[in-house]
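Asker: Next one to model:
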Amino acid sequence: MSNTAFPGESQDPRTTEAAQGPVPASGSGPEPTGEQPLTGEQRAAIAELLGSIDTIADELGRRFAANGHELAIVGGPVRDALLGREVHDIDLTTDAVPQRILETVEGWADAVWTVGIDFGTVGLRKGGYQLEITTYRSEAYQPKSRKPEVSYGDSLYEDLVRRDFTVNAMASRLPGNAFADPFGGLADLAGRRLRTPGRPEDSFSDDPLRIMRAVRFAAQLGFTLAPEVKEAAAGMADRLKIVSAERIRDELVKLMLSPDPRTGVELMVELGVAQYVLPEIPKLRLEIDEHHRHKDVYEHSLTVLDQAMELERERGMQPDLVLRLAALLHDVGKPKTRAFEDGGRVTFHHHEVVGASMSKNRLSALRFPKDVVADVSKLVALHLRFHGYGKGEWTDSAVRRYARDAGPLLQRLHVLTRADCTTRNRRKAAALARAYDDIERRIERLEQEEELNSIRPDLNGNEIQEILGIGPGPLIGKAWRFLLELRLENGPMGREAAAEELRRWAEKHAD
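Answerer: The predicted structure follows:
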């Protein structure tokens, strides 16, 4: 183990400065020069991060040092502390191999788990804190491999130089709290830009998923990509084909739940990344929307996503993955259904049905959970239903069916349908808003009167058998569905009236 400080490393960040500066490609020139001091606010942020687990961190650092090993808090926790974001997980790195990590924490940690040990990671809990310790490492994909090969390193510097971006390549050594920033992460953090510690081509070759991570950080943290990072990402986007669908999905989920998913989606399209993640989205460009001729379908879809998020906030909802995916994908069926009619009119008949199928296929390919796939595709299928409402001509029966078909997705459908109005015609927008206000009021009234969310026929299966004098069989199911339709059409009928209708129906269907 070496305790030699390298460029960008200082002693206790609460009282000293950190050297930093641009880094050349690995092995291509002298190590970084130039200094920029930590501000008092930055020193306080690191102090707060360390102070929150001060006793535990110091104890753990001393245990590793006593065994001849290094230990440092690294990456995301350091970055988030400096950004003033809440830190949820504490990640540490060490030159100790996993077996030595286990030996070092034995008898000290309250609990230990080894689910990530094949990748050099040991998890532990101590005094209410959850920590992950990972051996210095680098990951690299072989040209046709879908899983990275992990190799262990010998120094913190080599571990940091292999990390994805400079803002994630900062560390605080334990014990002693020496702050390490050899690649100018602090300056990039202040400039809200993403650079890689070495050449971006090398970084993206080591792990192509970092291309998606760059896009996600743009949406999540409001960072811009340095020109060389954008160029490398665009030139290497096809390398995403070797990354597992699950890893891509996880990055996409974080992007969609970020404060600015629109920026992430636009960047994916600009860099050619969307072609390997959501290829349906770039195909929306230049497709004329028949309701909103001033926007193409791509721009319209992004606006719907923005408006759905605004309605989330107004209604006190948490960021909703299903709703946001449905907003982004609701019109993906339009390119396949576009048709030109006389007079220059463009139509997209049944695009909601085609889009629902396409959404289901794409999200399934990305290994989304089945309930997410089903809910998103159902919202896409239902997003046009309201447009038949007109000025309130729907009967109570039609309103009941609308609510029943949406089921537990009804509130999301309310938001999606409202968000789908992007017309610049204020009169038309106001009319649509009034109409949807009306249908929501009617649904609320019917729910209060009839427990709309749990609509059932006036007779259950046992009562159907008793009235018709028959045993279990297919006819019972048919009768139940008939009575459900009556219930939706007429509202509550009562047992006697329902029984009479059932007998009339049975006379025609007894055979």
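
Asker: from here on, contacts and neighbour counts on C-alpha atoms
Answerer: Noted.

Asker: For residue 193, see how far away residue 187 is.
Answerer: For residue 187, the distance to residue 193 (Cα to Cα, to the nearest Å) stands at 9 Å.

Asker: neighbour count winner among the two?
Answerer: Neighbour count, other Cα atoms under 10 Å: between residue 187 and residue 193, residue 193 has more, with 22 against 19.

Asker: Let's compare: structure for the following, please.
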Amino acid sequence: MERTRLLTAAWDAVRRHDRTLTTLAAAFTARGHSLYLVGGSVRDALLGRLSHDLDFTTDARPDAVTAILDDVASTVWDTGIAFGTVSALLDGMTVEITTFRADQYDGESRNPEVTFGSSLDEDLVRRDFRCNAIALELDAAGDHRLRDPQNGIDDLVAGVLDTPAAPEQSFHDDPLRMLRACRFASQLGFTVAPRVLQAMTEMADQITRITVERDAAELDKLMLGDQPWTGLDLMVETGLADHVLPELPALKLTQDEHHQHKDVYAHSLQVLRQAVELERELTGTDRELDDHQRLVLRWAAVLHDIGKPDTRAFTDSGAVTFHHHEVVGARLARRRLRTLKFPKKTIGEIGQLVFLHMRFHGYGDGAWTDSAVRRYVTDAGDLLPELQILVRADCTTRNRKKAARLRRICDDLDARIVDLKEKEDLAAVRPELDGNEIMQILGISPGPEVGKAWAFLKELRLDRGPMEHDEAVAELTAWWAREHGEDPAQS
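Answerer: Predicted coordinates for the structure are as follows:
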């Protein structure tokens, strides 16, 4: 029954793109070549979610593929031709067509010696997982035929990741496949076959053969999956995280100060899970997060408590504390992300969310003035939506009364922010006077003193809110007099 459902979903998905598929099939058939939709494209079709980026394989050599695509596609590029891949834009879709491969690996790096194969079966057996080793043989008349020599559909039905060849050989050829297993666990919700789990655990240190840039690319795809906590947990279970993201398994050594979770590791994965759920509640609203925002939020959720192992201390009564773990955690997060060569902007945003995630907890005392709310919003800047989700997700208590209280506090702070935004532009809190006006009023030239004066006015603006121009001038001149030992009343 499940197999029938998958096949029906595949044909429904394929039919939506059948014009493109039949056009390509006709062009290749006319030149005496076969063409197959393959890999993740077929897997996703079987799962009913075929994307607009399609992968194909063929017996045609790259030069022949280029010639065929030149006849039917609007744009053709060959940046991957060294690996047998030619890409094109056709009917608004990106297609990648790769000649059958039968690569050899040197066992030292993950870079293969590119060798073209002679058959579809030879190509499919070298793929990472059996669910990605299914092909759809394309026909110009639309009479497409499924080819599944590795029984990948059975794995899709079972929700299992297994390798076409022995996993030890597969991971020896390309250790990145171990991290991809974690990524697919996140994206598809699949488990790994026992033999795959064993091989990943025994060969985890082989991931060090992979460049950090490739690791980071896989990690980002994992983090944007439907269940990123599943992929991360698999990384920790197999020991891959020890080499790629060691701060995560280190959290298992730290007990949560509330004693309501087994450890901070479990709490961090729960925070990630709740952040994803809160994201989904925004889907379709004007506050919906884009992929970059989601990525930054999810990374911050995972890393928000990584400063706890280094800040753990015990009181005389035996209670455990983690004072300033957000400061230490922000530094550790930035360091790890720099090691993984993340973009500078992304590193800064994730680090800032980790740094700010505890700020909210001072609000519960009910002592925050409008000035404190302004500072909170100003420090968060463009990250305010992500920060507000993070602080809500960080509540994992099982105490219903405490959880309800924290939700009320979050709601109240949101309302305070909205109220202040209606009165003033919180997104652009700046002094009433700019640098040129400051120099003119004080009669000074460009230099450090202008910056000090501007910083004084910025603090004043945060404390008091918007001021009249004359009031700002009076405050500036009085401050300047005090800075120079003069009596403000006589200046």
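
Asker: Point me to the residue sitting closest to the centre of structure 1.
Answerer: residue 253 (1.8 Å; Cα atoms, centre = their mean).

Asker: Quick one: map it onto structure 2.
Answerer: By TM-score structural alignment, residue 253 of structure 1 lines up with residue 220 in structure 2.

Asker: Surely that match forms part of a helix?
Answerer: Yes: counting by DSSP: H, G, I helix; E, B strand; the rest coil, residue 220 of structure 2 is located in a helix.

Asker: wait, it sits on residue 295?
Answerer: Yes: using Cα atoms under 8 Å, residue 220 of structure 2 is in contact with residue 295, at 7.2 Å.

Asker: chain center to stretch 459-473 of structure 2: distance?
Answerer: 40 Å (Cα atoms, centre = their mean, to the nearest Å).

Asker: so who does the match of residue 253 of structure 1 touch?
Answerer: Contact analysis of residue 220 of structure 2 by Cα atoms under 8 Å, 6 or more residues apart in numbering lists residue 295.

Asker: how near is it to residue 57 of structure 2?
Answerer: Using Cα to Cα, we find residue 220 of structure 2 at a distance of 26 Å from residue 57 of structure 2.

Asker: do the same with residue 475 of structure 2
Answerer: 72 Å.

Asker: same deal with residue 275 of structure 2?
Answerer: From residue 275 of structure 2 to residue 57 of structure 2 the distance is 39 Å (Cα to Cα).

Asker: likewise residue 122 of structure 2?
Answerer: Residue 122 of structure 2 is 12 Å from residue 57 of structure 2, by Cα to Cα.

Asker: Now list whatever residues contact both of those two.
Answerer: Counting by Cα under 8 Å, 6+ apart, the residues touching both residue 122 of structure 2 and residue 57 are residue 100.

Asker: which one of those two has more residues nearby?
Answerer: Taking neighbours as other Cα under 10 Å, residue 122 of structure 2 and residue 57 compare with residue 57 leading, 25 against 15.

Asker: Alignment lookup: the more buried one to structure 1.
Answerer: Pairing criterion TM-score structural alignment: the partner of residue 57 of structure 2 within structure 1 is identified as residue 93.

Asker: What sits closest to that match if chain neighbours are left out?
Answerer: Nearest residue to residue 93 of structure 1, sequence neighbours excluded (Cα to Cα, 6 or more residues apart in numbering): residue 134, at 4.8 Å.

Asker: Report the secondary structure state of that neighbour.
Answerer: Following three-state DSSP, residue 134 of structure 1 is assigned to strand.

Asker: Looking at structure 2, name the residue matched to it.
Answerer: Alignment note (TM-score structural alignment): residue 134 of structure 1 maps to residue 98 of structure 2.

Asker: My guess is that match contacts residue 56. True?
Answerer: Yes: in terms of Cα under 8 Å, residue 98 of structure 2 counts as a neighbour of residue 56; the distance is 6.2 Å.

Asker: Where in structure 2 does stretch 219-228 of structure 1 align, residue-wise?
Answerer: The alignment of stretch 219-228 of structure 1 onto structure 2 (TM-score structural alignment) covers residues 186-195.

Asker: list the buried ones in the matching stretch?
Answerer: 186-192 (16 or more other Cα atoms under 10 Å).

Asker: Stretch 228-247 of structure 2: end-to-end distance?
Answerer: With Cα to Cα as the measure, stretch 228-247 of structure 2 spans 16 Å from end to end.

Asker: compared with structure 2, how much does the longest helix that structure 1 contains deviate?
Answerer: For structure 1, the longest helix by residue count, based on DSSP state H, is helix 426-450. Following the fit onto structure 2, the mean deviation recorded for helix 426-450 of structure 1 is 1.9 Å by mean Cα distance after the TM-score superposition for structure 1.

Asker: Where in structure 2 does that helix fall?
Answerer: Residue span in structure 2 matched to helix 426-450 of structure 1, by TM-score structural alignment: 400-424.

Asker: Which residues does that stretch contact?
Answerer: So stretch 400-424 of structure 2 is in contact with 363-364, 370, 373, 377, 388, 392, 395-397, 426, 465-466, going by Cα under 8 Å, 6+ apart.

Asker: List only buried entries from the residues you listed.
Answerer: Looks like the contacts of stretch 400-424 of structure 2 have 363, 370, 373, 377, 388, 392, 395-397, 426, 465-466 buried, using 16+ other Cα under 10 Å.

Asker: from those, which two are the most distant?
Answerer: In these, two members sit farther apart than any others by Cα to Cα. They are 397 and 466, at 39.3 Å.

Asker: I'd say residue 134 of structure 1 and residue 121 touch.
Answerer: Yes: with contact defined as Cα under 8 Å, residue 134 of structure 1 counts as touching residue 121 (4.3 Å).

Asker: Those two: which is more packed in?
Answerer: Using other Cα under 10 Å, the more surrounded residue of residue 134 of structure 1 and residue 121 is residue 134, with 25 against 21.

Asker: and residue 328 of structure 1, what pairs with it in structure 2?
Answerer: In structure 2, the residue paired with residue 328 of structure 1 is residue 302, using TM-score structural alignment.

Asker: excluding its backbone neighbours, what's nearest its match?
Answerer: Per Cα to Cα, 6+ apart, closest to residue 302 of structure 2 is residue 268, 5.4 Å.
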